[in-house]
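Asks: One predicted model, sequence on top.
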Amino acid sequence: MLTQKLTPAQVELYHQQGYIIIKGFCKPDEVNKLYNTALEDNAMLNNAFDLDDLTGKKTKLSLWFTPGNDIFGYLIRSEKMIGSVKQLLGGEAPICHYHSKLMQKEPKVGGAWEWHQDYGYWYKNQFMFPDELISVMVALTESNKQNGCLQVIKGSHKLGRLNHGFAGEQMGADIQMVNNALKTMELVYAELEAGDALILHSNLLHRSEANLSDHPRWSIISCYNLQSNPAYNETSASYKVPVDIVPDNAIMDWDADSLSNADFLKKENDPALKKTGWESA
C-alpha cells in the first residue's frame, strides 16, 4: 500500500482549482543532483529539440517514455511521486508513466508556451479520459515572473477540452475561449522555489512567458496515466505499463545509470505536432 502523501484538503483543492503546489517536494540535495545530472549527461542534451513559439523564440526540451534506473527514473518512480498521483487520480487501476520531459529555458532566449491544455496535445494521441491523466512539474531552478514561470487559469479544467490549433510549432487553445476564461476565472502566476512541485489536471489552461531574465528556468515534467485509460494513436507502450515504484531514498542512495538508455522521442515522430486538418477548421 502506498503511503498517503497528500492531505484531504490538498486533494479537494486539486479537484476544485485544477492544480496544487507542493512546497519542498524534493529536498535541496535531491534538486542539486537532478540539476547537475541534467547539465552534465550528454544523452539528455543530445536528445533535446526545439519548439518555436509564435515569435520564433525557441523552447528546448528532451522527452522520454520509459522510466529507467537513472536519477530521473528514480524520481519519476518514487513513492512520493506515485503516491501523490494515485491520491489525485483515484480509481482502482495502476498508475502508469506516460512520458517525462526536461524543460530547458535558457536566459534571454528561452521561448514562451502558448495557452494550451495538455489534453489539447494528448487528444491527438487519442487518449479517451482526460480525468485519468495528470502532469507533475518539479522545479530544478527558481521559477518566477522574471524568468517566465507557468501561468494557470484557476478552475479552467472544468471547461472540458477546448479546440486547439497550431501556434508556431506548438498547440494553442482557442484564443476566444481563453479570453472568456480570463474574464471569468482567476489568472495565477505559479511561482516556485527549486524543489517545489506543481501538479496539473490535463485540461487546465496554462502558459508561460519567454525567459528574458539572466537566469535559467529548468524543470522536469512527468505525465501519468491510469492503466484504465486507453490511447489509440500512441506508439510507445509506457502509458499502459504500471510503474515499478522505488523508495524515496533511491534518488540519493542508489547507483544510477546514464540516461543514454532512455527511449527519447524524436520530434518528427510526435503525433501532436503533425497536422491532421481539423486544427485550422
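Replies: Structure received.
Asks: drop to CA atoms for contacts and neighbour counts, all remaining ones
Replies: Will do.
Asks: Nearest spatial neighbour of the residue most central in space within the chain, chain-adjacent residues omitted?
Replies: Compute the mean C-alpha point of the chain, and by Cα atoms, centre = their mean the closest residue is Ile221, 3.3 Å away. Nearest residue to Ile221, sequence neighbours excluded (Cα to Cα, 6 or more residues apart in numbering): Met137, at 4.2 Å.
Asks: so what's the residue nearest to the centre of the chain up against?
Replies: Ser100, Lys101, Leu102, Met103, Ser135, Val136, Met137, Val138 (Cα atoms under 8 Å, 6 or more residues apart in numbering).
Asks: ok so, going back, buried sites along the helix or strand that contains the residue nearest to Ile221?
Replies: According to DSSP states H and E, Met137 maps onto strand 133-139. Buried positions in strand 133-139, judged by neighbour count with 16 or more other Cα atoms under 10 Å: Leu133, Ile134, Ser135, Val136, Met137, Val138, Ala139.
Asks: Okay, the closest residue in space to the fourth one that isn't next to it in sequence and Pro28: tell me how far apart.
Replies: Setting aside the residues directly before and after it, Val136 is nearest to Ile199 in space (Cα to Cα, 6+ apart), at 4.4 Å. Ile199 sits 19 Å away from Pro28, taking Cα to Cα, to the nearest Å as the criterion.
Asks: Same question for Thr37.
Replies: 14 Å.
Asks: Between these two, which has more neighbouring residues?
Replies: For Thr37 and Pro28, the more surrounded residue by other Cα atoms under 10 Å is Thr37, and the numbers stand at 17 against 13.
Asks: so who does that one touch?
Replies: Each residue near Thr37 by Cα under 8 Å, 6+ apart is listed here: Ile71.
Asks: my guess is the residue nearest to Ile221 meets Tyr224, correct?
Replies: No: Met137 is beyond contact range of Tyr224, at 11.5 Å (criterion: Cα atoms under 8 Å).
Asks: so who does Lys86 touch?
Replies: By Cα under 8 Å, 6+ apart, Lys86 lies in contact with Ile95.
Asks: before we move on, what SS does it have?
Replies: Three-state assignment for Lys86 (DSSP: H, G, I helix; E, B strand; the rest coil): helix.
Asks: how much space is there between it and Ala93?
Replies: For Lys86 relative to Ala93 (Cα to Cα), the value is 9 Å.
Asks: got it, and Trp218?
Replies: 32 Å.
Asks: Tell me which of these two has more neighbours.
Replies: The neighbour comparison of Trp218 against Ala93 (other Cα under 10 Å) goes to Trp218, with 22 against 15.
Asks: Check it against this one:
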Amino acid sequence: MNLNSDQISFYNENGYLKLDNYLNEEEVDILSAELPKTIEKNSPRIILEDNGSVRSIFAPHFVNETYKKLARLEKFVVPSKQLIGHDVYIHQYKVNTKKGLKGDWWEWHQDFPYWHIDDGIKDPHLVSVMIYLQDTDSSNGALLMVPKSHKMGIVKFANKGDLANAAPGKYSDHNKTTDYSSSLNANIKFTIDPELLTKLANDNSIVTANGKKGTALFFHGNLFHASNINLTPFDRDAIIITYNSINNLPTNTKNPRPDFLVGNDYESIEKLEYSL
C-alpha cells in the first residue's frame, strides 16, 4: 500500500498517522493466537512489571515465523519507506502488553533519545508502527500524543534524580540491572520536562489514539507520547515495529545494546510479504 500525498503531509505536519481497520479480523486473530508462543520464560527479551505481569516482549520475530512475516508486510514496509525516504531495516520490534488491572503506564517521552544516545543513531526520522490487537481507548492505555512535537528535536529531560538508586521491585531479579534496563520499565530514564510538556500540550493539545483492533498508528521518533494504566479487566496488546533507514545505522559499536533491543541486520527489506 502506498500512502497518498494528503496522508504524508498529515504525518509530516503532526508526527503521526492513524489508519483504521489496517489489519482485518482474521489477521488480528492469527497474531493474538501466536503471541503466547513468543514468550520464553526467564528470557532477557521478556520485561516484567513489578507485579510480575509481562510488560514487553522484545524481538518476537526471533522465535516466531508469523511475527517475522508481519514486519515484512508490504502494507508496513512501503509506507515506512515513503515516510523515511530511504530503504529500511528493522531497528526495534516489540509487543507492549497491559494486563487487565495490572498493566502500568509509560511516562511522557520521545523514543529517539534512546536510539541517539544509547545506540548512536544520528537522524531522528525513524518510523514506528503500532498495531492494536484489541479495541483500545483511554480506559485500557491507548497512546497519548502531542501533535507537532516531533519538530522540536530532542527536548529537555525531566530531572528524575538517580534512577540507579530507585527501590527495586519484587521482580527486579528478572529485569537484571543493566545500562539499558531503565529504558524498559515504568520509571524510564529520558522523560520530558513537565514545564515543556505543559506548554506544548497547551499549544497543540493532547490526542488520544483510540482505535479498534487492527488499527495501525505510524509515528515519528521524536513525537511526545505516553500511555496510561489499564483500568479494565481485559488485556491490551500493542505491537510496535520501528523501521530505520539503511543510511542511518547505529554507531555505538563498542558497547552496543543487545540485538533484541537494537536490530543488527541492516539489509534493506526487499522480499515483501503480502499476507500472514
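Replies: Sure thing, it's come through. What you are looking at is a predicted structure, and each value in this text was computed from that prediction instead of being measured.
Asks: Got a TM-score for the two of them?
Replies: TM-score for the superposed chains, counting by TM-score structural alignment, normalised by the length of structure 2: 0.80, backed by 241 aligned residues with a Cα RMSD of 2.4 Å.
Asks: on that earlier part again, okay, and the common contacts of Lys86 and Ala93 of structure 1?
Replies: Common neighbours of Lys86 of structure 1 and Ala93, counting by Cα under 8 Å, 6+ apart, are absent.
Asks: about what we covered before: can the buried residues of strand 133-139 of structure 1 go into CSV with extra columns for distance to Gly73 of structure 1?
Replies: Converted to CSV, the buried residues of strand 133-139 of structure 1 look like this (distance: Cα to Cα, whole Å):
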residue, distance to Gly73 of structure 1
Leu133, 19
Ile134, 17
Ser135, 15
Val136, 14
Met137, 14
Val138, 13
Ala139, 16
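Asks: Closest one of those residues to Phe65 of structure 1?
Replies: Ser135 (13.7 Å; Cα to Cα).
Asks: excluding its backbone neighbours, what's nearest that closest one?
Replies: Computed as Cα to Cα, 6+ apart, the closest residue to Ser135 of structure 1 that is not its neighbour in sequence is Cys223, at 4.3 Å.
Asks: What strand or helix carries the one you found?
Replies: Assigned by DSSP H and E, Cys223 of structure 1 falls in strand 217-226.
Asks: Also Lys199 of structure 2?
Replies: According to DSSP H and E, Lys199 of structure 2 maps onto helix 194-204.
Asks: again, but for Leu75 of structure 1
Replies: Secondary structure from DSSP H and E places Leu75 of structure 1 in helix 71-76.
Asks: what span of structure 2 lines up against that helix?
Replies: Taken onto structure 2 by TM-score structural alignment, helix 71-76 of structure 1 occupies residues 66-71 there.
Asks: how far away is the spatially closest residue to Val54 of structure 2 that is not a sequence neighbour from Asn202 of structure 2?
Replies: Once flanking residues are discounted, Val54 of structure 2 sits nearest to Leu48: 4.5 Å by Cα to Cα, 6+ apart. Separation of Leu48 of structure 2 from Asn202 of structure 2 (Cα to Cα) stands at 34 Å.
Asks: For the equivalent of Gly195 of structure 1 over in structure 2, grab the count of nearby residues.
Replies: Using TM-score structural alignment, the equivalent of Gly195 of structure 1 in structure 2 is Gly214. When neighbours are counted by other Cα under 10 Å, Gly214 of structure 2 registers 24.
Asks: for Gly214 of structure 2, helix, strand, or coil?
Replies: Recorded secondary structure, Gly214 of structure 2: coil (three-state DSSP).
Asks: And Leu48 and Asn202 of structure 2? Which one has more around it.
Replies: When Leu48 of structure 2 and Asn202 are compared for neighbours, Leu48 comes out ahead with 21 against 11, by other Cα under 10 Å.
Asks: which residue lines up with that one in structure 1?
Replies: By TM-score structural alignment, Leu48 of structure 2 lines up with Asp50.
Asks: Report the separation between that match and Asn249 of structure 1.
Replies: From Asp50 of structure 1 to Asn249 of structure 1 the distance is 33 Å (Cα to Cα).
Asks: Gln10 of structure 1 now?
Replies: For Gln10 of structure 1 relative to Asn249 of structure 1 (Cα to Cα), the value is 24 Å.
Asks: got it, and Gln16 of structure 1?
Replies: As judged by Cα to Cα, Gln16 of structure 1 and Asn249 of structure 1 stand 32 Å apart.
Asks: about what we covered before: what's the mean distance for the helix holding Leu75 of structure 1 versus structure 2?
Replies: Compared with structure 2 after fitting, helix 71-76 of structure 1 has a mean deviation of 0.7 Å; criterion: mean Cα distance after the TM-score superposition for structure 1.
Asks: Just give me how far that helix sits from the chain centre.
Replies: Here helix 71-76 of structure 1 is found 14 Å from its chain centre; the criterion is Cα atoms, centre = their mean, to the nearest Å.
Asks: Stretch 57-73 of structure 2 too?
Replies: 14 Å.
Asks: same thing with stretch 121-138 of structure 2?
Replies: Distance, centroid of stretch 121-138 of structure 2 to centroid of chain: 5 Å (Cα atoms, centre = their mean).
Asks: cool, stretch 31-44 of structure 2 as well?
Replies: The answer for stretch 31-44 of structure 2 is 17 Å, by Cα atoms, centre = their mean.
Asks: Also stretch 182-190 of structure 1?
Replies: Computed by Cα atoms, centre = their mean, the chain-centroid distance of stretch 182-190 of structure 1 equals 20 Å.
Asks: Identify the residues contacting that stretch?
Replies: Asn144, Lys145, Cys149, Leu150, Gln151, Val152, Ile153, Lys154, Gly155, Ser156, Leu198.
Asks: What residues of it count as buried?
Replies: For stretch 182-190 of structure 1, by 16+ other Cα under 10 Å, it's Leu187, Tyr189, Ala190.
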